[in-house]
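Participant: Task: produce atomic coordinates for the following.
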Amino acid sequence: MAHLFKIISLIRASIFFLLNISQTHYYVEEIHRTTNTS
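Facilitator: Sure, this is the predicted structure:
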């Protein structure tokens, strides 16, 4: 049971990591867009 919990927490951590990367990428794209327009 503890092994299953460890796997679930690992999956949740990887999902959060991927979401964080995509969010940061989107934020960088927004900065480039605003600096190009100004």
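Participant: rest of the way, CA atoms for contacts and neighbours
Facilitator: Fine.
Participant: Contacts only, for residue 4.
Facilitator: Taking C-alpha atoms under 8 Å, 6 or more residues apart in numbering, we find residue 4 in contact with no residue.
Participant: Buried residues of whichever strand or helix holds residue 9, list them for me.
Facilitator: Assigned by DSSP states H and E, residue 9 belongs to helix 2-37. Residues of helix 2-37 include none that count as buried (16 or more other C-alpha atoms under 10 Å).
Participant: Could you also give me the structure for this second sequence? I'd like to compare it with the first:
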Amino acid sequence: MDKNYFNLMGGERGEGALTQVLAFLKRVINQIFKEAFK
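Facilitator: Below you'll find the model as predicted:
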């Protein structure tokens, strides 16, 4: 993934950034399911 994306997600702390990315993906997935099953 783009390095700038990780910088936006909270810097280059490695695991911390990965955790934030996973949390972001989880929110996106939850939103998709909400829209899909209205």
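Participant: TM-score of the superposed pair?
Facilitator: Once superposed, the chains reach a TM-score of 0.66 (TM-score structural alignment, normalised by the length of the first structure), with 26 aligned residues with a C-alpha RMSD of 0.3 Å.
Participant: residue contacts, the counterpart of residue 34 of the second structure in the first structure?
Facilitator: Aligned by TM-score structural alignment, residue 34 of the second structure pairs with residue 32 of the first structure. For residue 32 of the first structure, no contacting residues are found, by C-alpha under 8 Å, 6+ apart.
Participant: any idea how far residue 3 of the first structure is from residue 32 of the first structure?
Facilitator: According to C-alpha to C-alpha, to the nearest Å, residue 32 of the first structure and residue 3 of the first structure sit 44 Å apart.
Participant: Also residue 9 of the first structure?
Facilitator: Distance from residue 9 of the first structure to residue 3 of the first structure, counting by C-alpha to C-alpha: 10 Å.
Participant: cool, residue 28 of the first structure as well?
Facilitator: The value you get for residue 28 of the first structure to residue 3 of the first structure, if C-alpha to C-alpha is used, is 38 Å.
Participant: What of residue 10 of the first structure?
Facilitator: Distance from residue 10 of the first structure to residue 3 of the first structure, by C-alpha to C-alpha: 11 Å.
Participant: Okay then, goodbye and thanks.
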